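*Asks:* Mind looking at a prediction? Sequence and model below.
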Amino acid sequence: MVRLACIVYVTIVFFAFGGKCFDILEFNDKLFDNAIEMNRVLDPDSAFTSWIRMIMKLPQFSKRELSDHQSIRYQGDDLLHRLMPFSMMGHHFGEWMLNDLEKKKEEERVYTIATFLGCDCMYEYIDEDGIYRGFHVDLLNAVCREAGKKCVNQVVPQSACLTHRSGEIPHAGSAILGKQIDICLGWSKTSARTLSVDYTEPFVRFETEVLFVVKSGNPNNFDPNDIRGKKIGFEDGYFTDKICLLHARHRIVGVDTMQPHQEVYKDNFKILLEDVRHDRIDAFFAISGRIAPYLKDEFEFIGDDVGCVTEKSFHGIKRKDNPLTWFDETLKAMKENGKYHALCHQANIDHGHKGKIDCSTE
């Protein structure tokens, strides 16, 4: 439709100026060729769009600037005056075409919202039929449906969304940085994380403690208040990292002097529990509510809670250059009109056997 309209416009210009129009079209062809060169790695319509944008600039040219172009200078003032109305028409026509292209592009866009199987709990789990379920899945489907957006759920490792390796600060994961994912759901906010990612409107509140995990009975006499020379396990991508541990530097000796070889990051907490069992690490620094169901009689928590989150609620995380205002606006509106709380209430019925969802975010 847009390309047909453009052909009609060029045809009008051709008949208005006769053979002399070839010079104008040649000028436009050069612009179009440049647009293709600049946009060869972008989407198929981008070169065409850039060409329209260039044509739309013609009304901004002064008479002297237009006369400077070799292709139309010799035509004289008469051609210049005849060109300007069509140039003005081209500006408005081009504006309409651009708006139409952008609207169609947004209508066809599919947003990728990621979740990860972090806790096998009410937020995400696989049921007896092998179906991936949980409140995060319900939430993304409801927000996208309410906003009229096409979305798909991509299940990824948590490190694809946000990662933290030994000796580094936490930073956005490969799938976020690589623009494979627009939003990752189910993340708490910390001051360190805000350096590399932005957060969505909060949803659900959580209460948890951050503690050390050791073997039952603490046979190696691990002292949670003195970790000098100890190897500590951290789960990659979680806020229970070295920076979180630094919040307790005033009472835990040895935190400030930890060396990279003392920080052991693994992608799976079950591997870290195995490391504790076989004395490969001295303790595992973990979220109590997340790990408690897996401790059984083999492991125990030790020490006092280390608080290191700025808000006790879950958010989505996204790239800083990807505002996605529609997600926040829709989620906020759903909170105000009651649809969010209705969704959360139904989720407690559907997934309550996996734990209670606290719909309060205040």
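*Replies:* Arrived safely. Residues are numbered from 1 along each chain as shown.
*Asks:* CA atoms for contacts and neighbours, from now on please.
*Replies:* Noted.
*Asks:* Tell me which residues touch Ser188, please.
*Replies:* Contacts for Ser188 were tallied using Cα atoms under 8 Å, 6 or more residues apart in numbering; they are Phe239, Val309, Glu311, Lys312, Ser313, Phe314, His315.
*Asks:* my bad, Pro85
*Replies:* Under the criterion of Cα under 8 Å, 6+ apart, Pro85 has no contact partners.
*Asks:* Could you measure from it over to Ser360?
*Replies:* 59 Å (Cα to Cα, to the nearest Å).
*Asks:* what does Gly178 give?
*Replies:* Distance of Gly178 to Ser360, computed by Cα to Cα: 33 Å.
*Asks:* next up, a second structure to put side by side with the first:
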Amino acid sequence: MESANSEKELYKKDNAGRGGNGKLYLVLIVAAVCFAFAAFVIAIVSLSMQTGSASPSVVNVGSAAGLTSVDYDDDKVWMIHNGHSGYNVQYISEKTGRIEGFDVDIINAVCRIANKNCKLVADIWTNCWDTVTGETARGGTGLMSGWYDACGGYRVKPERQRTFAFSDPFTVSPHQSFATLPGNPRGFDWQDITGKTIGFFDGGSGDEHCLAKSEEIVGAVLPTENIRHCTTFEECYDLLVDETIDAFFSDATYVRGRTDVDEITNRLQACPVGGSAMMTRLDSKLIDWWNPAQAKLIASKEYHEICNDVKITHGHQAGYDPEDFCIGL
């Protein structure tokens, strides 16, 4: 009896051991299969990343124009703000109803060279750059909020560089002027403006902050009560006529060639550090493709043709002569 019971116990132990080992073998086999499958998936993904192409929306922008390669969405519409000051750099054409002028011709040419789809957006100046009497100048609501990708034809100024980025300028740095009624009937002395009330274009580069930097003008830092802002030339002109202001100060673009006012200063350069450029948000990628395309334009005959066209096509509008602002003329 004892011998038979011993044999049964040994049989149970032997079968138990075999069953445990079988389970262990099964677990190892399953783990090996899972590991092999995971390695296979990783290899396929890796091969796909190495040999596959990028997303179809990413293209080489510069290839068509021979420019530096920059990857962008080729279907993007670049919205560019353009004001309409009424001068030969930008104005609303009575024939076409569209904004035309030197700035527009430059923008169209650069976008064509860069093979970009650009759309001009007509809007007020202060939605790009705003100047509030007695306060620090600030970025305009439109550009800050992303209504446009850039504001075209804005002068490079230190105040603006604190908020926005700029492309390379496509004109030389502008000059500023004081303007009075023809003949300067009130005897305004631009070299000493102490106690005088001056008008400024709202949002313009020739603002009160610009004037304050002039070292050749006595009283250049005006008290708030001696500052008046106007949004158009007509508003500034009316302030001159009713003697609300003694003169207005602006880029010479806005008074050069007019007969209803006299420009009583010449070659006064108070504050801009650069000419007209594309003003963008700091996170914009527009400048990356704009600068190489613009460089190609300025180095070509087309740039000089656009400059000469200021007199030919846009000559019916007041403003600068091409030799006053075009690069290399």
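*Replies:* That came through, no problem. Since we're looking at a predicted model, the values are computed, not measured.
*Asks:* Using the three-state scheme, assign His81 of the second structure.
*Replies:* Put simply, His81 of the second structure is strand when judged by DSSP: H, G, I helix; E, B strand; the rest coil.
*Asks:* Quick check, Ala192 of the first structure in contact with His164.
*Replies:* No. With contact defined as Cα atoms under 8 Å, Ala192 of the first structure does not reach His164; the gap is 10.6 Å.
*Asks:* okay, those two: which has more neighbours?
*Replies:* His164 (25 against 15; other Cα atoms under 10 Å).
*Asks:* any idea what the more buried one aligns with in the second structure?
*Replies:* Aligned counterpart of His164 of the first structure in the second structure: Thr131 (TM-score structural alignment).
*Asks:* contacting residues around its match?
*Replies:* Ala137, Arg138, Asp202, Gly203, Gly204, Asp207.
*Asks:* Quick one: mark the members of those that sit in strands.
*Replies:* Arg138 (DSSP state E).
*Asks:* ok, of the contacts of Thr131 of the second structure, which one's closest to Ser167 of the second structure?
*Replies:* Taking Cα to Cα as the measure, Ser167 of the second structure lies nearest Gly204 of the contacts of Thr131 of the second structure, at 18.1 Å.
*Asks:* That closest one is in contact with Thr253, isn't it?
*Replies:* No. Assessed by Cα under 8 Å, Gly204 of the second structure is found out of contact with Thr253, at 11.2 Å.
*Asks:* Alignment lookup: Arg112 of the second structure to the first structure.
*Replies:* Match for Arg112 of the second structure (TM-score structural alignment): Arg145.
*Asks:* quick one: secondary structure of that match?
*Replies:* Per three-state DSSP, Arg145 of the first structure ends up helix.
*Asks:* Next up, the contacts around the closest residue to the match of His164 of the first structure other than its chain neighbours.
*Replies:* Distance criterion Cα to Cα, 6 or more residues apart in numbering; nearest residue to Thr131 of the second structure, sequence neighbours excluded, is Ala137 at 4.5 Å. Residues in contact with Ala137 of the second structure, defined by Cα under 8 Å, 6+ apart, are Trp129, Asp130, Thr131, Glu159.
*Asks:* The residues you listed in helices, which ones?
*Replies:* The helices, defined by DSSP state H, take in Glu159 from the contacts of Ala137 of the second structure.
*Asks:* Which one of the contacts of Ala137 of the second structure is nearest to Ile198 of the second structure?
*Replies:* Nearest to Ile198 of the second structure among the contacts of Ala137 of the second structure, with distances taken as Cα to Cα, is Thr131, at 14.4 Å.
*Asks:* Next up, the contacts around the spatially most central residue of the second structure.
*Replies:* For the second structure, Thr280 is the residue whose C-alpha lies nearest the centre (Cα atoms, centre = their mean; 2.0 Å). If a contact means Cα under 8 Å, 6+ apart, then Thr280 of the second structure has Leu143, Asp149, Ala150, Cys151, Phe164, Ala165, Phe166, Leu286, Ile287 as its contacts.
*Asks:* The third one: how many residues sit nearby?
*Replies:* Under the neighbour criterion other Cα under 10 Å, Ala150 of the second structure is assigned a count of 30.
*Asks:* What is the aligned counterpart of it in the first structure?
*Replies:* So Ala150 of the second structure corresponds to Ile183, using TM-score structural alignment.
*Asks:* OK, contacts around that match?
*Replies:* Shown in contact with Ile183 of the first structure (Cα under 8 Å, 6+ apart): Thr112, Ile113, Ala114, Ile176, Gly316, Ile317, Lys318.
*Asks:* The same query, at a cut-off of 6 Å, please.
*Replies:* Applying Cα atoms under 6 Å, 6 or more residues apart in numbering, we find Ile183 of the first structure in contact with Ile113, Gly316, Ile317, Lys318.
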